[in-house]
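Novice: What follows is a protein structure lacking sequence information:
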């Protein structure tokens, strides 16, 4: 059993979380410093995954579009994918509002705890107020310098450029189109090979990362903060179950096959808290375990990582509703409608990196639309590490679920091993 990489990674994950939490409870400053030093090894491992992301993302998107000579057919696939993304996101918004308010109706926030939390809240950072306008967001979609966008991990503008580039390739004569497609396909294959080398060291990397996760989580999960964590995590678990069920019921993927394909991806998501870092694993598992054709994985998964964050509106709305409960404010239906629009916009604009990076910019505008103070956000970000794990697990689950749904009834690529799982449908 220990020969399985997934088993070794799971053991490393549990051991890292346990030791980190024990150090948080009983360790001194010296032990904490040691764990922070060990965590740097995990960061090195994570960077090994991240260094493949931009070239892999660009190459698989170009190949996924350019390999189909009929640009209209590719456009139809992209439109279908976007329609599924929007449908899942709207379901997530409705679920978060209904579930969160229902949960607080049966498990209300303690008045004493709310008073203590608001009394100790520091003022929010000034940049929370400086949210970009819709016009600025639209202007930023097309990168003035694609190389700079790639260097700065500006994924959405990079995907826009890759999409235009790939559609332009489909308009070239067959020899040129084939040459460019083979070139980027070779880049994709080389990146996947590097990913396999990095994943060989996954148990060490996951253990080192989870030491830090356990250390920080063990400090903050108590009292009303624990109430907050439970509410946001449960809301995300609900939408994750929706995505799991959709792949089985709508995508017609056998449950065992689906869980085998999804398991390694979710473990990587748990460890890295980055859906972008999970892209190589999602592509490999979709191709090898689910036998999704390359023309679908090459288009849908990069597109999903760029614009489809299944748990983003669920978690961000959940944060805002918790703040409303703490202050005893009841937003109106119109305010909730505005909050849903903002939640959808920030979910598209955010990149698949750890949620702490964009926590204020994602939740601040939603709170403002609902008429809520922002003072609690600096406190809540201290324990964002736990909800962020479920954000990433949910995001990759949604990405693969939509991919499986779109692959229903499609014939697998002949290059897939004959001993792989049977085709979808």
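Specialist: Happy to help now that I have it. Predicted, not measured: the structure shown is a model, and the values here were computed from it.
Novice: switch to C-alpha atoms for all contacts and neighbour counts from now on
Specialist: OK.
Novice: OK, contacts around residue 180?
Specialist: The contact partners of residue 180, by C-alpha atoms under 8 Å, 6 or more residues apart in numbering, come to residue 169.
Novice: right, I mislabeled it, should have said residue 162
Specialist: So, once contact is read as C-alpha under 8 Å, 6+ apart, residue 162 ends up touching 58, 61-62.
Novice: same question, residue 273
Specialist: Counting by C-alpha under 8 Å, 6+ apart, residue 273 makes contact with 353-355, 388-389, 391-393.
Novice: Next one for the comparison:
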């Protein structure tokens, strides 16, 4: 059993006074009570500063919509104008593409290397299994909802009616399912890691006039994300397996990952400018803006509905099946962390309050919550996986791309794998969405439409992420309690079996006049019987 960590003073409290030994109240409360309205204004300023990026993004989206509508009514404009007008948004997309490769490799290697099976033990293995299963269920739910509701189908039909694409007379057969699976395996095991950073393998069919069609496998443009993901996870596990010899490389990739996340934070501060012009250019080029907003609204509804189903039905059902306890009473005990997750949009920022609530209100032991919850904040991203699957199918529908079975498998694998070592920061899921789009050759430029409403969807993702962490801690607490009970049963059986070597004589039957006890010398027990007076 792991010992409880030492108790420390809560953050934000002053040291006890030297004279009376009583601790003073919170510093923030002192400012509020003594300053009056000044304290309230300081709270507003702190809130605005904490949510400044979200506010800038919302303002940028609103300005982009107005600017796009104004440009669309300006008539024909020169190509030079469109080049300059699209440049800030193009710069944002280039920055996102630039950060994909180091983000994938470094985050997955450092994440896989941090998961030491010998240190995690059976408890950590059960936690990782729970997180993996729930993430897969969330991804499958997201794909299913997007394919059922089809949020981008109506807008894609409008675009296709205006494009007027004509066929080429002879149709080349589409790729077979077997070829798709073989290409999937080839991309999982790339022949060259360097070429995998900008090329992937794909089988196509060529039309031969005499002999018909023949499969033609070749390298095509586009990053082989799937191969890099598999290699990074295996390489991280190997580094952990090396022990002290691999620590140097693990520290290197951890530092590389930290530096990459600093670059990501800088890029996100430029994001409102890029989003403004991306949204404006998209609105200006649309034939039917109303249909587009309907499609975007259906996309938001699809994400929120999926989060609600997974958070209110799926996770509580799993908790009930394994613990036979009321999951909604457990959910009521973590309402404060869920509200904090909605406000901060960061699972990492919610971690301290979540630990306190699951320990004090839901009866989770400290050594369990403080061991599992940090792991869940790193590897458990149910909400992000669901949102990424919905967004990928939505973008595919916007572009008129039909997804086959292999594409769906790749989406599920990528959404689940990208949660390993994913950053628990606001808008972190957008970066992994770009990775999934690259994996199935969808245009990354459409990510601007997702960025426009990510400030709302990302908060719902964070709520589901931290809820999954809490339910995982509750399940492990039930598992530990059940294991303790089972381990005590053999001790009880052993205690009962330890009887004295000379047992007490059997009790004499009394009160029956038909029986009398034998009085005389001892005889053989086999022939000794009670005599009847009859």
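Specialist: Noted; the coordinates are in hand. Quantities reported herein were computed from a predicted structural model and do not represent experimental measurements.
Novice: What would you report as the TM-score here?
Specialist: TM-score for the superposed chains, counting by TM-score structural alignment, normalised by the length of structure 1: 0.57, backed by 282 aligned residues with a C-alpha RMSD of 4.1 Å.
Novice: Narrow the contacts of residue 273 of structure 1 to those in helices?
Specialist: Taking DSSP state H as the definition of helices, those contribute 388-389, 391-393.
Novice: With neighbour count and distance to residue 335 of structure 1 added, can I get those residues in JSON lines?
Specialist: Compiled in JSON lines, those are given as follows (neighbours: other C-alpha atoms under 10 Å; distance: C-alpha to C-alpha, whole Å):
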{"residue": "388", "neighbour count": "26", "distance to residue 335 of structure 1": "25"}
{"residue": "389", "neighbour count": "21", "distance to residue 335 of structure 1": "28"}
{"residue": "391", "neighbour count": "33", "distance to residue 335 of structure 1": "24"}
{"residue": "392", "neighbour count": "30", "distance to residue 335 of structure 1": "27"}
{"residue": "393", "neighbour count": "29", "distance to residue 335 of structure 1": "29"}
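Novice: can you redo the residues you listed as a markdown table with distance to residue 289 of structure 1?
Specialist: What follows is those, written out as a markdown table (distance: C-alpha to C-alpha, whole Å):
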| residue | distance to residue 289 of structure 1 |
| --- | --- |
| 388 | 27 |
| 389 | 24 |
| 391 | 24 |
| 392 | 21 |
| 393 | 19 |
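Novice: which of those residues lies closest to residue 49 of structure 1?
Specialist: Distances from these to residue 49 of structure 1 were compared by C-alpha to C-alpha; the smallest belongs to residue 392, at 15.5 Å.
Novice: if I pick the residue mapped onto the closest one from structure 2, what's in contact with it?
Specialist: Matched by TM-score structural alignment, residue 392 of structure 1 corresponds to residue 462 in structure 2. For residue 462 of structure 2, the residues meeting the contact criterion (C-alpha under 8 Å, 6+ apart) are 341-342, 345-347, 383-384.
Novice: hmm, 6 Å instead?
Specialist: Applying C-alpha atoms under 6 Å, 6 or more residues apart in numbering to residue 462 of structure 2 gives the contacts 341, 345, 347.
Novice: With residue 142 of structure 2 instead?
Specialist: 386, 389-390.
Novice: Now do the helix or strand hosting residue 61 of structure 1: everything it contacts.
Specialist: Assignment of secondary structure by DSSP states H and E places residue 61 of structure 1 within helix 53-66. Helix 53-66 of structure 1 is touched from outside by 166, 169-170, 181, 184, 188, 295, 298-299, 302, with contacts defined as C-alpha under 6 Å, 6+ apart.
Novice: just checking, next helix/strand downstream of that helix?
Specialist: For helix 53-66 of structure 1, the following helix or strand on the C-terminal side (DSSP H and E) is helix 71-106.
Novice: Next, the buried residues of the next helix or strand after that following helix.
Specialist: Beyond helix 71-106 of structure 1 in the direction of the C-terminus, DSSP H and E gives the next helix or strand as helix 111-119. Using 16 or more other C-alpha atoms under 10 Å as the burial criterion, the residues of helix 111-119 of structure 1 that qualify are 114, 117.
Novice: With stretch 464-484 of structure 2 instead?
Specialist: Counting neighbours by 16+ other C-alpha under 10 Å, the buried set in stretch 464-484 of structure 2 is 464-478.
Novice: quick one: which of those sit in helices?
Specialist: Among the buried residues of stretch 464-484 of structure 2, the members falling in helices are 464-478 (criterion: DSSP H).
Novice: so which of those residues comes closest to residue 38 of structure 2?
Specialist: Top of the list for closeness to residue 38 of structure 2, among those and by C-alpha to C-alpha, is residue 466 at 33.9 Å.
Novice: Distance check, the most centrally placed residue in structure 2 against residue 227 of structure 2.
Specialist: Residue closest to the average C-alpha location in structure 2 (C-alpha atoms, centre = their mean): residue 381, at 0.9 Å. Relative to residue 227 of structure 2, residue 381 of structure 2 is positioned 21 Å away (criterion: C-alpha to C-alpha, to the nearest Å).
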